[in-house]
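[1] Here is a sequence together with a model predicted from it:
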Amino acid sequence: MHTYTVTERDVTQAWVAACNKLDRKDNPDRTGLHTVVRIADPTSDDPAFRAELDRLRSARGLWPLETVASTLFPAALAARSAGSDELAERYRQMYQIIKRYPGNHRGTYFGRLVSYPAVSKSGVDQLGTVINRLRAQAAGTKIAAAYEIDLSAATDADTDTDTDTGEAGADLLVHTAGKDNSYIGFPCLSHISLQLDRDRRVHAAALYRNHFMFERAYGNYLGLGRLLAYIAQQAELACGSLTVVAGHARLDGPITQLRPLLTGTSRFAA
C-alpha cells in the first residue's frame, strides 16, 4: 500500500507535492490509498503555473481548470448575487439547464449543496443552513464540528459512466447498498466537513472516493478553496485551511510532459 500526507502553503505547492509523492520508482502504478493533502491557504495558487497546466489539459481535450472549479463553486454567479440565499435561488432556477450539459446529467456538486435530493421537490439548501449555523455559533457558544455538507445520495444509482471520472467514494449514510451501482463518475466527492476554531476561522475537510490528479484534482482544490472562503465570508468569519482525503489517488495524464512542471525544471513542457 502506497500512501502519503502532504502539507503545503497554497494550491499549486500542494498539488505538485502530492503528484511527486505518486510519481516514484517504487510506485509504478502512480496510485495511492488514503492520501491526505492539507493546504494552509486554499484561496491562493500560482497563476502562471495554472496557465501552463491548462495548456497541457487543453491539448488533451480536458475542461479548463476554471470550469472544473465552477462545478464546486460558481464564483462568477456568486459575485453577481447579493448573498447566499440569492445565489442558491438563482442556481436552482438554472439547475435543470445545467444538467443538460455533457457530464452533468446526474447534477453538479454545487447543485447538491443548494438543492440536495430530499423529500421536497426543491431539495435542501445545505449551503444556507451551514452558513447560518456557523454565524450563530460564532456569535455565541462555539461548537467546533457541527457543520456538514453531503454530496452523495441514494439517487446516484444508475450504472452508466459519464465523463466526470475524476473522483470516487462512500461516506456514512451516503452509499445505499443495492442501489448505488455506479463504480466511477459523479458524485466522486462524498462529503465536506467544516470546523470552526477559537480564532473564528472556518476549516474544511473533503472526502473523495477517487482523485485523478491531472484531470480533476487541481481544479477541485481551487473550487473547494473558493467555496470555503465564500462560506467564511458569508458567516462573517475568516477562511482557514483545506484538507482533502482521497480513498484512492492516481497520477494520470501525460507524465513525460508533467514532470518538468513537477520538478520545477521548466514551466514550458514540450
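    That came through fine. Numbers count the residues shown, from 1 in each chain.
[2] C-alpha only now, for contacts and for neighbours.
    Noted.
[3] quick one, helices of the protein?
    11-22, 47-59, 65-72, 75-79, 84-98, 109-114, 126-139, 218-234, 255-263 (DSSP state H).
[4] Between those helices, which one is closest to Glu148.
    Using C-alpha to C-alpha as the measure, helix 126-139 is the one of the helices of the chain that comes nearest Glu148, at 7.2 Å.
[5] Now tell me what touches the closest one from outside.
    The contact list for helix 126-139 (C-alpha atoms under 8 Å, 6 or more residues apart in numbering) reads 84-85, 88, 113-116, 143, 147-149, 196, 200, 231-232, 234-237.
[6] Try it again at 7 Å.
    Contacts to helix 126-139, defined as C-alpha atoms under 7 Å, 6 or more residues apart in numbering, come from residues Ser84, Asp85, Leu113, Val114, Ile143, Tyr147, Ile149, Arg200, Ile231, Gln234, Ala235, Glu236.
[7] ok, now stretch 43-51?
    Asp10, Val11, Thr12, Leu222, Gly225, Arg226.
[8] out of the residues you listed, what pair is the most spread apart?
    Largest separation among the contacts of stretch 43-51 by C-alpha to C-alpha: Thr12 and Arg226, giving 14.4 Å.
[9] I am assuming His34 contacts Arg250, so please confirm or correct that.
    No. His34 is not in contact with Arg250 according to C-alpha atoms under 7 Å; the separation is 11.4 Å.
[10] Tell me which of the two has more neighbours.
    Between His34 and Arg250, Arg250 has the larger neighbour count (other C-alpha atoms under 10 Å), namely 24 against 18.
[11] second one coming, line it up with the first:
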Amino acid sequence: MKNSAPLLIEETNLSRAWASAFLHIIDNPGKEISPLLITLTGFTNGIPDEDRAIREALDNCLVANNKQKVHTVANTIFPSSLWRRSKYDRNRLFEMYLNALPRYKALASSKNRRGIYFERLIAFGSGPENGNQLEYIISQYKSRPGVRKSMFQAAIFDPARDHVPSAQLPFPCLQHVSFVPQDKDKTLTINAFYATQQIFEKAYGNYLGLCRLGDFMAHEMGLTLDRMNCFVGVAKLDTIPKSHHSLTALTNVARNALEATTDKQITGGI
C-alpha cells in the first residue's frame, strides 16, 4: 500500500496504534499518509492501555533528537498533572491553568508563542462562558436531557489569528474536537481533526492528550470514555529521515511489539 492511500487503524492499545502508523510510513514509499484515521478503544478507568516498551523507546528517541517527550506533548492538550493537583475540581483546574499560562508559554516560547491547545479550549477569546468551550459543553449537557449533539464541539483553529502567510506554522495542527455522548450506554466518544500531524515527534502525545481530554470530559459529564477517533488530513514524517540511525532501536521495538501481538492473536485463534 502506498502512503498516499487512506489508512484506517483500529486498535485497543494506544502504543500499538501509533506504532502501526509509524511503521506504515517506514515500510512504504514516501513520508506521508493521507488521510489517516486512528480509532482507539481499550481504556482502564479512563486511561488508555499502552505498551511500556514502545513508549519508552519513543521517549528515548525523542530526547536523543532534542524533541519533547510524549507526556509534555500530551499536556498541551490536557494538563493531567494539574487536574490531579486541583483535586478534580474543574473550576479550580481552569483557574490554576490560566494563572500558570504565562509560565507555560515561557518554558517553550518558540513553540507556545501563538498559543497552547488547552488554552484555546478554555480561553478561546470569544463565545459563551468567557470563551471556555469545555465549560459550555459540560454545563449544556448537564442542564437538560436531549441536548443536540452538534452543540458538543470546540474549535482550536481561529481564522482571525491563524490564517497567516507564514511558510511554517507549528500551531495549531489540531483544528477541532467534538464529543459524542451515548446516554443509553453512559459512554463518551471524543473525535479530533488534524489538518497535518507529525508522526514521530507529536502523534503519540497527541493521541494520549486527546484520551486524557476525553476522560476529563466524560468524568464531568457523568460518563465513561469509550473511544477516541483521530482523523488526520496528512500524517507525515518530515522532520527526520527514515534512515536516521536514532530510529533503528525504536523501529525494532515497535516491530517486535506488533509481531508479538499478531502471534498471540494467531495462537489464540487456533
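    Structure received. Keep in mind it's a predicted model, so treat the numbers as computed, not measured.
[12] where does the TM-score land?
    Here the TM-score for the pair of chains, by TM-score structural alignment, normalised by the length of structure 1, is 0.81; 240 aligned residues with a C-alpha RMSD of 2.2 Å.
[13] Mean neighbour count and distance to Thr243 of structure 1 added to the helices of structure 1, as TSV?
    Below are these laid out as TSV (neighbours: other C-alpha atoms under 10 Å; distance: least, C-alpha to C-alpha, whole Å):
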stretch	mean neighbour count	distance to Thr243 of structure 1
helix 11-22	22	10
helix 47-59	15	20
helix 65-72	21	15
helix 75-79	13	21
helix 84-98	16	23
helix 109-114	24	17
helix 126-139	19	18
helix 218-234	23	9
helix 255-263	16	21
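[14] what residue is smack in the middle of structure 1?
    Asn220 (3.8 Å; C-alpha atoms, centre = their mean).
[15] Setting aside sequence neighbours, what's the nearest residue to that one?
    Ala69 (5.5 Å; C-alpha to C-alpha, 6 or more residues apart in numbering).
[16] Quick one: map the one you found onto structure 2.
    Per TM-score structural alignment, the equivalent position to Ala69 of structure 1 in structure 2 is Ala74.
[17] How far does stretch 188-202 of structure 1 stretch from one end to the other?
    23 Å (C-alpha to C-alpha, to the nearest Å).
[18] Map Arg259 of structure 1 onto structure 2.
    Per TM-score structural alignment, Arg259 of structure 1 is aligned with Thr251.
[19] again with Phe214 of structure 1
    That one, Phe214 of structure 1, aligns with Phe200 by TM-score structural alignment.
[20] Can you find the partner of Ala235 of structure 1 in structure 2?
    By TM-score structural alignment, Ala235 of structure 1 lines up with Met221 in structure 2.
[21] Which residue, other than its chain neighbours, is closest to the equivalent of Lys99 of structure 1 over in structure 2?
    In structure 2, the residue paired with Lys99 of structure 1 according to TM-score structural alignment is Lys105. Spatially, and ignoring its direct neighbours in sequence, Lys105 of structure 2 is nearest to Asn112 (5.2 Å; C-alpha to C-alpha, 6+ apart).
[22] And the one you found, how close does it get to Pro170 of structure 2?
    Applying C-alpha to C-alpha, the value for Asn112 of structure 2 to Pro170 of structure 2 is 9 Å.
[23] more neighbours, the two?
    Asn112 (18 against 12).
[24] Select, out of the helices of structure 1, the one closest to Thr155 of structure 1.
    Across the helices of structure 1, Thr155 of structure 1 has its closest neighbour in helix 109-114 (11.5 Å, C-alpha to C-alpha).
[25] can you name the residues of structure 2 that the closest one overlays?
    Counting by TM-score structural alignment, helix 109-114 of structure 1 falls onto residues 117-122 of structure 2.
[26] rewinding a little: just give me the neighbour total for the match of Phe214 of structure 1.
    Count around Phe200 of structure 2 with other C-alpha under 10 Å applied: 23.
[27] sorry, back to before: my guess is the residue nearest to Lys105 of structure 2 contacts Arg103. True?
    No. Between Asn112 of structure 2 and Arg103 there is no contact, the gap being 10.5 Å when judged by C-alpha under 7 Å.
[28] could you show me where the strands are in the stretch 151-270 of structure 1, in order?
    Along the stretch 151-270 of structure 1, the segments classed as strands by DSSP state E, counting those that start in this stretch run 189-196, 201-212, 238-250.
[29] Could you dump these into CSV with distance to Pro28 of structure 1 added?
    As requested, the strands of the stretch 151-270 of structure 1 are exported to CSV (distance: least, C-alpha to C-alpha, whole Å):
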stretch, distance to Pro28 of structure 1
strand 189-196, 26
strand 201-212, 16
strand 238-250, 11
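[30] Mind checking these for the one nearest to Ser182 of structure 1?
    Across the strands of the stretch 151-270 of structure 1, closest to Ser182 of structure 1 is strand 201-212 (C-alpha to C-alpha), at 12.2 Å.
[31] would you turn the helices of structure 1 into TSV with distance to Arg38 of structure 1?
    Shown next, in TSV, are the helices of structure 1 (distance: least, C-alpha to C-alpha, whole Å):
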stretch	distance to Arg38 of structure 1
helix 11-22	7
helix 47-59	19
helix 65-72	18
helix 75-79	22
helix 84-98	26
helix 109-114	21
helix 126-139	22
helix 218-234	10
helix 255-263	18
